[in-house]
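Trainee: Based on what follows, work out the 3D shape:
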Amino acid sequence: MHHDRPVGELLREWRHRRKLSQLDLAIQAEVSTRHISFVETGRTIPSSSMVLHLAEHLGVPLRERNRLLVAAGHAPVFRQRPLEDADLAGAREALQQVIRGHEPYPALVVDRRWNLLFANAAADVFLNGVGPKLLRPPVNMMRLGLHPDGFASRLRNLRQVRAFMLPRLARQAARTGDPELSALYEELLSYGTEGDDGPPPDPTDIALPIRISHRGADLCFLNTITTFGAAFDITLEEIAVEAYFPADAETARFFHGRNTASSE
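Mentor: Below is the predicted model:
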């Protein structure tokens, strides 16, 4: 298991993941290269404050910082509670308000592995008509988007979406060191065929347009992802809100028209 390994080995792995030399890290963290070397080889067991100091400069996610602390023989300091926890009732309500406030356009809340936590009513544009197996909890939005039985068949620019989403997922898996994200990436990669992916998006584009057919309408969205810098709480740090905005007048009219009809 990841947390059974020595803290020095884990820190060295994170340093390599960030493509830093011992000297780079020593300069950034303002500690001696010798101390970094001693920690990584196990000659020195770092204090909890030193573990957190190095982890901060390595950009280690909060969940993994707890593992580093435990590996060094210290108590974890970051809280991890299920989103259903009574103490997170305020956060749940705030998230619901955010996605309800985005109506009539789609918005949803996902966890660190892109599993769906909440969605507003307009998000049915993505859930409509997908295979029943993909709607069994946990519903994974990455899988839902690229699986042949998901809404991939309704994506009019599937190649471009794959070319945008797969590298993003690969970077996320590398950044977090999460083996489940790596497995998800390999799974999604297998859905395409060689030469299937389109050209990478223009780096000057503010966002990738998502073009989808829905109930006879051709819709086009831009999406944004919002995360929360919630210090000391793993659950909240790992949550993201995906909000979809109409990228053209026809899409805006579709949702406003549907909203008007539903309120009559």
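Trainee: rest of the way, CA atoms for contacts and neighbours
Mentor: Noted.
Trainee: Could you find the residue nearest the spatial middle of this protein?
Mentor: Against the mean C-alpha coordinate of the chain, by C-alpha atoms, centre = their mean, the closest residue is R112 at 4.4 Å.
Trainee: looking at it, that one is touching I239, isn't it?
Mentor: Yes - counting by C-alpha atoms under 8 Å, R112 touches I239, with 6.1 Å between them.
Trainee: Can you get me a residue count around Y244?
Mentor: Using other C-alpha atoms under 10 Å, Y244 has 22 other residues around it.
Trainee: do L11 as well
Mentor: 21.
Trainee: That one reaches E40, doesn't it?
Mentor: Yes - assessed by C-alpha under 8 Å, L11 is found in contact with E40 at 6.6 Å.
Trainee: need the contact list for the closest residue to R81 other than its chain neighbours.
Mentor: Among residues not flanking R81 along the chain, T235 sits closest, at 6.3 Å (C-alpha to C-alpha, 6 or more residues apart in numbering). T235 is in contact with 79-83, counting by C-alpha atoms under 8 Å, 6 or more residues apart in numbering.
Trainee: And the helices in the protein, which stretches?
Mentor: With DSSP state H as the criterion, the chain has helices at 7-17, 22-29, 33-41, 48-58, 62-71, 89-101, 124-127, 141-146, 158-176, 179-190, 234-237, 249-263.
Trainee: one more to put side by side:
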Amino acid sequence: METVGALLRGWRHRRRLSQLDLALAADVSARYVSLVETGRSRPSADMVLRLAAHLDVPLRHRNRLLVAAGFAPRYSERPLDAPDMSAVRGSLVQVLQAHEPYPALVVDRRWNIMMANASVSIFLSDVDPELLVPPVNMVRLGLDPRGLASRIVNLTEVRSFFRARLSRQAARTGDPVVGALYDEFFAEAAPDGPVPPLESEVAIPMIFRFGDLELRLFSTITTFGTPHDITLEELSIESYYPADADSADLLRGIAGTRPFPGTGIARTPGHPRRP
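Mentor: This next block holds a predicted model:
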């Protein structure tokens, strides 16, 4: 049976903090942290959350810490297609459609595409149908040779960004599925080059070639601010922008030719499909 002390110690090690580091951040004594980790002191629910916040523990795992300490979970996890999430779905649809004619999509914590606007269709022609069976995984779609990898001119650079993001995400969340996804594409591969700095991920350069046409894009990542629901914390919106006038013209000319499979969203609001 897992104990709250062992779990907290695991997260502290993952964050590469000493007991003193955590104690100073949480305004408690290092001795108290030691007593909690060894099970000689039982923290209150508020103290569990206080320590978890300073360890940047994801909400999903904060619930696990609370249960291990003998308390009820604090954070809900509602499916995106639940009736009481209709306002969230509506907001996401508005964001996706407002971004047209440029591509935008919503992914979950494991990079499965939950929703997308019609402009994402530009990425789908000639993609192996196996990669488009829901849940469609954004990493596989982008890096698998049967997907977009053969069309990305600067694939080495793009792989470097994906490698950095997956590595950081696996370290932050401890999600074994994300870790397996990282291993699938990078565990046995030679390094693509130096890991790009975190701040550079605000604008990721990507160059695609479609026949005689070249499409230059950069992407931004948007997340929900201070969420109290696990589903919301684990969603992110990936928005793509043209990097030059020719790319903007190309996107305006072909956007909306077909909806993204499995989302139910084209140019009118629809309900996302759960993975």
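Trainee: rewinding a little: tell me how far the residue nearest to the centre of structure 1 lies from T251 of structure 1.
Mentor: R112 of structure 1 sits 29 Å away from T251 of structure 1, going by C-alpha to C-alpha, to the nearest Å.
Trainee: Over to P82 of structure 1?
Mentor: Using C-alpha to C-alpha, one obtains 36 Å as the distance from P82 of structure 1 to T251 of structure 1.
Trainee: who has more neighbours, these two?
Mentor: Per other C-alpha under 10 Å, whichever of P82 of structure 1 and T251 has more neighbours is T251, with 18 against 11.
Trainee: surely the more buried one meets C220?
Mentor: Yes - using C-alpha under 8 Å, T251 of structure 1 is in contact with C220, at 6.2 Å.
Trainee: any shared contact partners between these two?
Mentor: Listed as contacting both T251 of structure 1 and C220 by C-alpha under 8 Å, 6+ apart is no residue at all.
Trainee: and stretch 100-114 of structure 2, which stretch of structure 1?
Mentor: Stretch 100-114 of structure 2 corresponds to residues 103-117 of structure 1 when matched by TM-score structural alignment.
Trainee: Oh, that last question was meant for stretch 43-63 of structure 2, not what I typed.
Mentor: Going by TM-score structural alignment, stretch 43-63 of structure 2 sits over residues 46-66 in structure 1.
Trainee: what about L134 of structure 1, distance to R112 of structure 1?
Mentor: L134 of structure 1 sits 18 Å away from R112 of structure 1, going by C-alpha to C-alpha.
Trainee: ugh, wrong one, T176 of structure 1
Mentor: T176 of structure 1 is 10 Å from R112 of structure 1, by C-alpha to C-alpha.
Trainee: Then F245 of structure 1?
Mentor: From F245 of structure 1 across to R112 of structure 1, the span is 22 Å (C-alpha to C-alpha).
Trainee: Map R216 of structure 2 across to structure 1 for me.
Mentor: In structure 1, R216 of structure 2 lands on C220 (TM-score structural alignment).
Trainee: again with G253 of structure 2
Mentor: Aligned partner of G253 of structure 2 by TM-score structural alignment: G257.
Trainee: What's the local residue count around its match?
Mentor: Neighbours of G257 of structure 1 (other C-alpha under 10 Å): 12.
Trainee: Repeat that for L198 of structure 2.
Mentor: By other C-alpha under 10 Å, 11 other residues sit near L198 of structure 2.
Trainee: Could you do T204 of structure 1 as well?
Mentor: T204 of structure 1: 6 neighbours (other C-alpha under 10 Å).
Trainee: Also the one 4 residues further on?
Mentor: L208 of structure 1 sits with 17 neighbouring residues when counted by other C-alpha under 10 Å.
Trainee: now the longest strand seen in structure 2, how far from the centre of its chain.
Mentor: Ordering each strand of structure 2 by length in residues (DSSP state E) puts strand 213-223 first. In terms of C-alpha atoms, centre = their mean, to the nearest Å, the centre of strand 213-223 of structure 2 is found 16 Å from the chain centre.
Trainee: Have a look at how far, on average, it is from structure 1.
Mentor: In the superposition with structure 1, the average deviation recorded for strand 213-223 of structure 2 is 0.4 Å (mean C-alpha distance after the TM-score superposition for structure 1).
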